[in-house]
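Engineer: Predicted coordinates and the sequence they were generated for:
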Amino acid sequence: MAGTPTNRRTMRLLLVRHGQTPSNVAGLLDTGHPGPGLTALGARQAAAIPDALSERVIDGIAVSNLVRTHQTAAPLAEHRQLEPVELDGFREVEAGDLEMSDRHEDHVVYLETVFAWGGGNLTRRMPGGPYGTEFVARFDDAVAKIASRGWQTAVVISHGAAIRSWTSIRAEGVDLDAMAYTPLENTGLVEVEGDPENGWHYVGMSAGPLGGHVLADELADDPTGESVAEERADAES
């Protein structure tokens, strides 16, 4: 990963997308609580995280209130002997009227909405769901809560659209087009550094599974981690 550390950066956030779920495979916009658990592949993706992060110092682990993040965090938590902190602010961007849709047209609306937020249009609303202002406020609140714990490096197991949208909104140095058009696969990683008061700086992204390409699923129709361009192409085909 490439980055430009500065002296004022005080914390690292390793924002990791959860492992694969049946809804990821089926192409469903499944954002509700408690949500599905992991597939067999998702469990293997989660099991690979401890080795993938073996050279990183980790002070704490946070998860959302959705089942899939707890299951993804479990192998790392056991390996590091850390108790994950649940913060519902790290949950996925609610799909509203698009919930459980498998239509690519709806996937495009969903992704274009979250990346409109990343481009600064926080007053845009997910159809039947939150405004960008509501999403970023609750994600910011969750980040502030883990920052208050004094952790220098935290692993946050969250969700594809939420991670990419929040990073685009809050982190300096993000290429917004790259963030929108690069798929973030299950257990992919986005890294930022900084703090809630002084702001965040983008360090980099490992878009594929942390355990390597062997843990990718090329056939899954995965709406919340997908590239905007690929969903548009599927919608038009």
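Structural biologist: Perfect, thanks for sending it.
Engineer: all contacts plus neighbour counts: C-alpha atoms, from now on.
Structural biologist: Fine.
Engineer: Flag every buried residue along stretch 138-158.
Structural biologist: Within stretch 138-158, the residues scored as buried using 16 or more other Cα atoms under 10 Å are 138-143, 146-147, 151-158.
Engineer: This structure: strands as residue ranges?
Structural biologist: Along the chain, the segments classed as strands by DSSP state E run 11-17, 60-63, 85-86, 153-158, 171-172, 189-195, 199-206.
Engineer: Turn those strands into TSV, including distance to residue 114.
Structural biologist: What follows is the strands of the chain, written out as TSV (distance: least, Cα to Cα, whole Å):
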stretch	distance to residue 114
strand 11-17	16
strand 60-63	20
strand 85-86	23
strand 153-158	15
strand 171-172	15
strand 189-195	16
strand 199-206	18
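Engineer: Out of those, which gets nearest to residue 43?
Structural biologist: Comparison of the strands of the chain against residue 43 by Cα to Cα identifies strand 11-17 as nearest, at 13.0 Å.
Engineer: now that closest one against strand 189-195, angle please.
Structural biologist: Computed with axes from the mean of the first three to the mean of the last three Cα atoms, to 10 degrees, the direction of strand 11-17 lies at 150 degrees from that of strand 189-195.
Engineer: quick one, what contacts the closest residue to residue 124 other than its chain neighbours?
Structural biologist: Nearest residue to residue 124 in three dimensions, chain neighbours excluded: residue 131, at 5.7 Å (Cα to Cα, 6 or more residues apart in numbering). Shown in contact with residue 131 (Cα atoms under 8 Å, 6 or more residues apart in numbering): 122-125.
Engineer: ok, and here's another one to check against it:
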Amino acid sequence: MSVKKIYLIRHGQTDFNVAGIVQGSGVDSDLNEAGHRQAARFFAVYQQLPFDKVYTSTLKRTHQSVQGFLDLHLPHEEHSGLNEISWGVREGLRITPDEDEEYHGVLQQWQRGETHARLLGGESPDEVAARQRPFIELLRSRPEEETVLVCMHGRAMRVLLCQLLNYPLRCMDSFEHRNLCLYKLHYTGSMFSVNSFLDVTHLNEC
């Protein structure tokens, strides 16, 4: 088969991002003005690519981030497997020093390989990985889609990249992200590889 090209982006900025408020899968926030500008800049740079399909999570901040492509009437599918991790009772709350301590404690557990750990009422990376696997199999099973655009969320993106590239989930923080950052991946039919890592050059375009 020919090499499948996957353009994997995180959604644009929201007011929750700016305010340090936890979003997760349970907060269906909109892009703010800066986020819409980021989306427009990405579209301006990549609108000429022959995307065969656009994939998003079910959350509207991912839809808004690729709205320019959807307006071109490109085929689009949303998948709950691409949704952000659930942060449980923390969602919709501004982080406080006490909450930071608990949050960073869970992050440290994940870095030790204890990826079953979760915040109260939330998901673990193991659970996020499990719900992403059907989407990964879908990517593998559609060779006719040679160039695809995937828009999702920061923590979930880290989990997905670990799975695609065969890293243990404890290494997920190695994959940095920013609002509307781009990872370009290739799939040869047997393995995924990263062609471009944390690309934000499109955000500098006028």
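Structural biologist: Ah, there it is. Every value quoted in this text rests on a predicted model; they were computed, and no experiment measured them.
Engineer: So after superposing, what's the score?
Structural biologist: Once superposed, the chains reach a TM-score of 0.80 (TM-score structural alignment, normalised by the length of structure 2), with 203 aligned residues with a Cα RMSD of 3.3 Å.
Engineer: ok so, going back, show me what the residue nearest to residue 124 of structure 1 aligns to in structure 2.
Structural biologist: Matched by TM-score structural alignment, residue 131 of structure 1 corresponds to residue 124 in structure 2.
Engineer: measure that match to residue 76 of structure 2 for me?
Structural biologist: Relative to residue 76 of structure 2, residue 124 of structure 2 is positioned 28 Å away (criterion: Cα to Cα, to the nearest Å).
Engineer: swap in residue 1 of structure 2?
Structural biologist: From residue 1 of structure 2 over to residue 76 of structure 2 the distance is 23 Å, taken as Cα to Cα.
Engineer: neighbour-wise, which of the two wins?
Structural biologist: residue 76 (15 against 9; other Cα atoms under 10 Å).
Engineer: show me the residues around that one that make contact.
Structural biologist: Taking Cα under 8 Å, 6+ apart, we find residue 76 of structure 2 in contact with 53-56, 70.
Engineer: JSON lines please, covering the residues you listed and showing neighbour count and distance to residue 193 of structure 2.
Structural biologist: What follows is those, written out as JSON lines (neighbours: other Cα atoms under 10 Å; distance: Cα to Cα, whole Å):
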{"residue": "53", "neighbour count": "17", "distance to residue 193 of structure 2": "20"}
{"residue": "54", "neighbour count": "21", "distance to residue 193 of structure 2": "20"}
{"residue": "55", "neighbour count": "21", "distance to residue 193 of structure 2": "19"}
{"residue": "56", "neighbour count": "29", "distance to residue 193 of structure 2": "21"}
{"residue": "70", "neighbour count": "15", "distance to residue 193 of structure 2": "27"}
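Engineer: Looking at those residues, which is nearest residue 37 of structure 2?
Structural biologist: Taking the contacts of residue 76 of structure 2 together and measuring to residue 37 of structure 2 by Cα to Cα, the closest member is residue 70, at 16.2 Å.
Engineer: Now that closest one: closest residue in space, sequence neighbours ignored.
Structural biologist: Nearest non-adjacent residue to residue 70 of structure 2, counting by Cα to Cα, 6+ apart: residue 76, 7.2 Å away.
Engineer: and what of residue 57 of structure 1?
Structural biologist: The shortest distance from residue 57 of structure 1 to any residue that is not its chain neighbour, by Cα to Cα, 6+ apart, is 6.8 Å, and that residue is residue 153.
Engineer: counterpart of that neighbour in structure 2?
Structural biologist: With the correspondence set by TM-score structural alignment, residue 153 of structure 1 lines up against residue 147 in structure 2.
Engineer: Look up how far residue 143 of structure 1 lies from residue 35 of structure 1.
Structural biologist: As for residue 35 of structure 1, its distance to residue 143 of structure 1 is 22 Å (criterion: Cα to Cα).
Engineer: Please identify the residue in structure 2 that aligns with residue 23 of structure 1.
Structural biologist: Looks like residue 23 of structure 1 aligns to residue 16 there (TM-score structural alignment).
Engineer: How about the contacts made by its match?
Structural biologist: Under the criterion of Cα under 8 Å, 6+ apart, the neighbours of residue 16 of structure 2 are 22-23, 29.
Engineer: same thing but at 6 Å, please
Structural biologist: By Cα atoms under 6 Å, 6 or more residues apart in numbering, no residues touch residue 16 of structure 2.
Engineer: likewise residue 38 of structure 1?
Structural biologist: Counting by Cα under 6 Å, 6+ apart, residue 38 of structure 1 touches 20-21, 68.
Engineer: ok, now residue 194 of structure 2?
Structural biologist: If a contact means Cα under 6 Å, 6+ apart, then residue 194 of structure 2 has 184-185 as its contacts.
Engineer: Find the nearest non-adjacent residue to the counterpart of it in structure 1, please.
Structural biologist: Taking TM-score structural alignment for the superposition, residue 194 of structure 2 sits opposite residue 202 in structure 1. Of all residues beyond its chain neighbours, the one nearest residue 202 of structure 1 is residue 192 (4.6 Å), with distances taken as Cα to Cα, 6+ apart.
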